[in-house]
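A.B. asks: next come a sequence and a model predicted from it.
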Amino acid sequence: MLSRKQLQRYSRQIMLPQIGETGQEKLSAARVLIIGLGGLGSPAALYLAAAGIGELHLVDGDTVEISNLQRQVLYKTNHRDKDKAQVAAQQLTAANPEIRIHAHCRMADQAWLSSLLSQQSFDLVLDCTDNLNIRHTINRVCRVQRVPVIMASVRGFSGQLVSFDFGSESSPCYACLFPPATEQSELPEAENCSTVGVVGPALGMVGSAQALEAIKMIVGLPVSSLNRLQLFEAASLEWRALTLPANSACPVCG
């Protein structure tokens, strides 16, 4: 049952028939893992904390740099050289002291992530990273542990968003769409914000969309990005979607 303070804090979303008190109780009971606290993770974490997600785990091994501040809205100039996960936890706690927040000041390698997801029950993982290898690791581990995942990326003015419910055996996965490179591959390292640049508000829009999809998934509403690659073009403010069938030749789930 929601407390009087919760009913007041979340009143504007509780009055929505799609959420109501039942949906708010689901949000308050949810445990969400956010991996990457940069341009995507910042708005996603802010909105999920504000919405009353009961427990947030924040994962990032980087420290705040001056070049982050153009797009990573959780941080201020005086946070320079401090651990992102720790600063993010402090900022979100200040925004909503009613929820539980845990900072993990490290990168999410496969062994650590597998251990965390096997030892603790998470309702959802948000992949807000800008590293293709880590994204494939998150995809593999979440599929093995059967934890739903919402993935996003932005380069320049272009963004992508896709969700997978690995509780379903028939769910495709990220590798169905973007197969991981083999160990012998000599493909160049994937482009990221530090190599090709990015416009900050595009990250804000896609990160906010991640938070929106997370809320919908937790309360049981239809999730528009589930098994569908949502493509966003900030230059034209256009979204388009591609349905993703399972790939029988997928090296992860095929």
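C.D. replies: Sure thing, it's come through.
A.B. asks: contacts, neighbours, all on C-alpha from now
C.D. replies: Noted.
A.B. asks: which residues does stretch 216-230 contact?
C.D. replies: For stretch 216-230, contacts defined as Cα atoms under 8 Å, 6 or more residues apart in numbering pick out 18-19, 23-24, 26-27, 30, 123, 160-165, 171-173, 213, 239-245.
A.B. asks: may I see the buried residues of stretch 165-183?
C.D. replies: Judged by neighbour count (16 or more other Cα atoms under 10 Å), stretch 165-183 contains these buried residues: 165-166, 171-176, 180.
A.B. asks: out of those, which are inside helices?
C.D. replies: Judged by DSSP state H, helices contain the following of the buried residues of stretch 165-183: 174-176.
A.B. asks: let me have the residues you listed in TSV, adding distance to residue 198 as columns.
C.D. replies: What follows is these, written out as TSV (distance: Cα to Cα, whole Å):
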residue	distance to residue 198
174	23
175	25
176	26
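A.B. asks: and which of the residues you listed is nearest to residue 197?
C.D. replies: residue 174 (23.7 Å; Cα to Cα).
A.B. asks: residues touching the closest one, list them.
C.D. replies: Taking Cα under 8 Å, 6+ apart as the test, what residue 174 contacts is 136, 139.
A.B. asks: ranges for the helices of the stretch 151-254 of the chain?
C.D. replies: Counting by DSSP state H, counting those that start in this stretch, the stretch 151-254 of the chain has helices at residues 174-177, 193-196, 200-219.
A.B. asks: can you redo the buried residues of stretch 165-183 as CSV, where the extra columns are distance to residue 4?
C.D. replies: Below are the buried residues of stretch 165-183 laid out as CSV (distance: Cα to Cα, whole Å):
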residue, distance to residue 4
165, 33
166, 36
171, 40
172, 42
173, 41
174, 42
175, 45
176, 46
180, 49
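A.B. asks: and the comparison structure, right after this:
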Amino acid sequence: MELSETQIRRYARHILLPEVGGTGQEKLLAARVLVVGAGGLGAPLLLYLAAAGVGSLGIIDDDRVDLSNLQRQIIHDTNGVGRPKVDSAADRIAAINPDVRVTRLPERLTAANALAVLDGFDIVADGSDNFATRYLLNDACRLAGKILVSAAMLRFEGQIGTFKSHLGGDHPCYRCIFPEPPPPGLIPSCSEAGVLGALAGLMGTLQATEVLKEILGVGESLSGRLLLVDALNARFQPMVVKPDPACLLCGRDPTITDLSAHA
């Protein structure tokens, strides 16, 4: 792929970076990234991936824009209240960068469709807001051999990690850290406990950074580390994570070999 004159101007600040250059920008334009959820995390994530020139973005979300979303979901606006989030997000992406092709999936990710949805993408970014989808994505990405960049947030705190246990070696999966979902009701949702709007921007932007690094093959991956963010006290704490030999998904004797447990 050869960059056009317009693209050279659009991505000039990327091209100036030795770690990116013209070759790296071509990689971004050829990349295919699936974003699960066009909400608090997905909104800034999608904006920055689109601005960076990631050539193909998939958005899966079955929700519609609500007024309460607008405090943090900056890809949507007041006029979009009531619209499907995938449509609102796709329109905003088109306004930012016509280079980007958007696949709209106005549905919920399930055990029945997960592997088929992931099939057309290289990297998956989890912007979901519930444990069921988080564990489903982890398992599906492991089984499909996809890189997963996952983030979560609540109140003033967030966490982010990159998971590529399908590569073996020192790469853990999400279950190596959190083997099973917490009991229902133990951890409140953002709709129950609240979340600082700007924290969504911070965590989604960190996700975008890690996705871009994985596409470009530059820097130090977050695989093998979980980054904990305390926005209230301005603290970032990395935590080293090792693969768990007893992990039910990627350990020595895995019992999760398909997605039937999520059905």
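C.D. replies: Nice, I can see it. Predicted model only: the values in this text are computed from it and were never measured.
A.B. asks: the most centrally placed residue in structure 2 sits in which helix or strand?
C.D. replies: Structure 2 has residue 125 as the residue nearest its centroid, 2.0 Å off, counting by Cα atoms, centre = their mean. Per DSSP states H and E, residue 125 of structure 2 falls inside strand 123-126.
A.B. asks: now do residue 3 of structure 2
C.D. replies: Residue 3 of structure 2 is part of no helix or strand, with elements assigned from DSSP H and E.
A.B. asks: neighbours around residue 240 of structure 2, how many?
C.D. replies: By other Cα atoms under 10 Å, 11 other residues sit near residue 240 of structure 2.
A.B. asks: what segments of structure 2 are strands?
C.D. replies: Along structure 2, the segments classed as strands by DSSP state E run 32-36, 56-60, 101-105, 123-126, 147-154, 157-163, 225-230, 235-240.
A.B. asks: aligned to the residue nearest to the centre of structure 2, what sits in structure 1?
C.D. replies: Under the alignment (TM-score structural alignment), residue 125 of structure 2 pairs with residue 126 in structure 1.
A.B. asks: surely its match and residue 37 touch.
C.D. replies: No: the criterion here is Cα atoms under 8 Å, and residue 126 of structure 1 misses it with residue 37 at 10.3 Å.
A.B. asks: which residues touch the strand holding residue 125 of structure 2?
C.D. replies: By Cα under 8 Å, 6+ apart, strand 123-126 of structure 2 touches 32-37, 42, 118, 134, 137, 141, 146-151, 207, 211.
A.B. asks: only the buried subset of these, as a PyMOL command please.
C.D. replies: Listed next is the PyMOL selection for buried residues among the contacts of strand 123-126 of structure 2, using 16+ other Cα under 10 Å:
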select buried, resi 32+33+34+35+36+37+42+118+134+137+141+146+147+148+149+150+151+207+211
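A.B. asks: contacting residues around residue 189 of structure 2?
C.D. replies: 129-130, 154.
A.B. asks: and for residue 7 of structure 1?
C.D. replies: Here residue 7 of structure 1 is in contact with residue 14 (Cα under 8 Å, 6+ apart).
A.B. asks: rewinding a little: can you add neighbour count and give the contacts of residue 189 of structure 2 back as a markdown table?
C.D. replies: As requested, the contacts of residue 189 of structure 2 are exported to a markdown table (neighbours: other Cα atoms under 10 Å):
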| residue | neighbour count |
| --- | --- |
| 129 | 20 |
| 130 | 13 |
| 154 | 20 |
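A.B. asks: closest to residue 248 of structure 2 out of these?
C.D. replies: Nearest to residue 248 of structure 2 among the contacts of residue 189 of structure 2, with distances taken as Cα to Cα, is residue 130, at 20.4 Å.
A.B. asks: what's the local residue count around residue 67 of structure 1?
C.D. replies: Using other Cα under 10 Å, residue 67 of structure 1 has 10 other residues around it.
A.B. asks: just residue 50 of structure 1 next, same as before
C.D. replies: Using other Cα under 10 Å, residue 50 of structure 1 has 18 other residues around it.
A.B. asks: correct me, but it touches residue 93?
C.D. replies: No: assessed by Cα under 8 Å, residue 50 of structure 1 is found out of contact with residue 93, at 9.9 Å.
A.B. asks: about what we covered before: narrow the contacts of stretch 216-230 of structure 1 to just the buried residues.
C.D. replies: With burial judged by 16+ other Cα under 10 Å, the buried subset of the contacts of stretch 216-230 of structure 1 is 19, 23-24, 26-27, 30, 123, 160-165, 171-173, 213, 244.
A.B. asks: much appreciated, bye for now.
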